[in-house]
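>>> give me a model of this one.
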Amino acid sequence: MPAPERIPPVGVSDPLRELLTDGELTVRGQIREASNAVLLCEVSLDGRTASCVYKPVAGERPLWDFPDGNLARREVAAYEVSEALGWGLVPLTVLREGPYGEGMCQLWIEAGEEDAGLLALVEAEEPQEGWKAIGFAEVEEDRTALLVHRDDPRLRRLAVLDAVINNADRKGGHLLPAPDGRLYGIDHGVTFHTDDKLRTLLWGWAGSPLPEEATEALRGLDEALEGPLAERLAPLLTPDEVTALRARVRSLLTTGTHPEPSGQWPAIPWPPV
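Here you go, the predicted model:
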């Protein structure tokens, strides 16, 4: 599969951003399988409408290892970093007031096929060509299978983004293939911790050299963190979290490789899907 095109960042004057930020939110339903309050909404402004997801801060469950800030602000920060990388991996996400107070509001992406064949369990010791091994999983008592993901440039970009934002929860259900062939990542509340918290299904490139496009994107991100991006992140993250973010970007540039599991805790989130 050829490398996906570079997606230009969405400017602050973009009409869609204006709609999502300033439009009237009307709650249409609740996504009940989520661990925090996730509300499906319609946003409308001057005759324009769009579907979106609204996650109010008031509906967040406290987490012992994420005491600073809140999950909604981290979701917005993940979007900002994705845009600075130029890859458009996270749907448009803003921080705003809503019916239940401050929260993150994210453009709804109509999903294509549930996982688009990105993940699989196989009865094998090694992955086939075009696949990358994640690890062995117990599927029945006394029986295991190899969990694999596609060797897909879109997933590889997400693996780089997750390393940058220190994503502690990249599950299969957080991969959102769109009908147009683009792949989005969602649910970025547990990110940007100052300690190494990377837990992901996308370990297939661990220890491998970063592709040239990733190195170029990381250089651009490093520069952006010394300019306007730092200003946009300041109200979303703590100063220590921004400092740790810069350190992760520079570490990736220095090593030139995808990170490997630390071995200090489970490297794969549970449940994985």
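>>> drop to CA atoms for contacts and neighbour counts, all remaining ones
Will do.
>>> which residue sits closest to Ser73 in space, ignoring its chain neighbours?
Quick fix: residue 73 is Arg, not Ser. For Arg73, ignoring the flanking residues on the chain, the nearest one in space by CA to CA, 6 or more residues apart in numbering is Leu236 at 4.9 Å.
>>> whoops, Val27 was the one
Cys41 is the one closest to Val27 (CA to CA, 6+ apart), at 4.3 Å.
>>> looking at this, the one you found is in a strand?
Yes - per DSSP: H, G, I helix; E, B strand; the rest coil, Cys41 lies within a strand segment.
>>> got a list of what it touches?
Residues in contact with Cys41, defined by CA atoms under 8 Å, 6 or more residues apart in numbering, are 25-29, 51-54.
>>> want to put them side by side, so please do this one too:
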Amino acid sequence: MKEPDLVTAELTLTGRVTTASNATFLGSIDDAVVVYKPIAGEHPLWDFPDGTLAHREVAAYLVSEALGWDVVPQTWLRDGPMGQGMVQLWQDQDPDQTAVDLVDSDDVPEIGWKHVLEGRDEKERLVTLIHEDSLALRRMAVFDVVVNNADRKGDHILAMSGGRRHGVDHGLTFHSEPKLRTILWGWLGDELTADELDGVDRVSAGLQGELGRTLGDLLTAEEIASLAARCAQLRSAARFPAPTGQMPAMPWPLF
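Sure thing, here's the model as predicted:
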């Protein structure tokens, strides 16, 4: 089967994701199923410049590729029925897997999961937010620190077959100020592995070459400089960082 030209072949809309905060559509390019988020459908935010979320999604994919961990599905900019926007290959989740869960506090697994926080549900029952303790999710947590992800909700983590994990919805990334808001705090303070540090080094090196030049079309010079500084700081500390700044450390809602 011939691969479709994902940039120039016709993008046909097949549905809309009505729960998304910005205009988000399902579509197809030949046989490829995609998600399409037009820039024209982005709602203004108080802390991010208008009309930049699609560019940040593509930048997040490029950094994921530089890390070498396949965190973000293939993502690119192109024209569509509602103008230029972000397009991303659709991912089919494994319905029998979950990477993040909210469980009764008496039922927290002892092995294989990280405890994040406790709270009470609408019936005043004590519940605990947990996420799996896996290589794929650790890599996603490192990725979130590097790109300064301000919106890592549970539903932004796709549990795929074979233990693979994809992260999606990366419009709120690359701010020059500390904005990290994530549910992946289970490794707070833990040392980074050699593999994780190597990934950060690959991004730092890439910023001096092709990655830096490509990001220059998607982000501001200040945002790219902040990205480089985060990589250097993470490499120096060699640990998962603690929350900083005045913003909440967790996104809301959690899912």
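>>> got a TM-score for the two of them?
Here the TM-score for the pair of chains, by TM-score structural alignment, normalised by the length of the second structure, is 0.94; 255 aligned residues with a CA RMSD of 2.0 Å.
>>> buried among the contacts of Cys41 of the first structure? Make that a PyMOL selection.
When burial is assessed using 16 or more other CA atoms under 10 Å, the buried subset of the contacts of Cys41 of the first structure is captured in PyMOL by this command:
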select buried, resi 25+26+27+51+52+53+54
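>>> lining up the contacts of Cys41 of the first structure with the second structure, which overlap?
Comparing the contacts of Cys41 of the first structure with the second structure on both residues aligned by TM-score structural alignment, their matches' CA atoms under 8 Å, the contacts found in both are 25-29, 51-54.
>>> give me the distance between the two termini of stretch 178-198 of the first structure.
End-to-end span of stretch 178-198 of the first structure (CA to CA, to the nearest Å): 25 Å.
>>> for that stretch, which outside residues touch it?
Outside stretch 178-198 of the first structure, the residues that touch it by CA under 8 Å, 6+ apart are 66, 70-75, 78, 88-91, 109-113, 154-155, 158, 162-163, 165-169, 174-177, 237, 240-242, 244-245, 261, 267.
>>> repeat the analysis, applying 7 Å as the threshold.
Contact with stretch 178-198 of the first structure is made by 71-72, 74-75, 78, 89-91, 109-112, 154, 163, 165-169, 174-177, 240-241, 244-245, 267, as judged by CA atoms under 7 Å, 6 or more residues apart in numbering.
>>> ok, back up a step: out of the contacts of Cys41 of the first structure, who's nearest Gly98 of the first structure?
Leu25 (6.4 Å; CA to CA).
>>> secondary structure of that closest one: a helix, I assume?
No - counting by three-state DSSP, Leu25 of the first structure falls outside a helix, being strand.
>>> which residue packs closest to whatever residue of the second structure lines up with it, ignoring adjacent ones?
Aligned counterpart of Leu25 of the first structure in the second structure: Leu11 (TM-score structural alignment). Closest residue to Leu11 of the second structure apart from its sequence neighbours, by CA to CA, 6+ apart: Ile29 at 5.0 Å.
>>> trace Tyr79 of the first structure over to the second structure, please.
Per TM-score structural alignment, Tyr79 of the first structure is aligned with Tyr61.
>>> go on, Asp162 of the first structure?
Alignment note (TM-score structural alignment): Asp162 of the first structure maps to Asp144 of the second structure.
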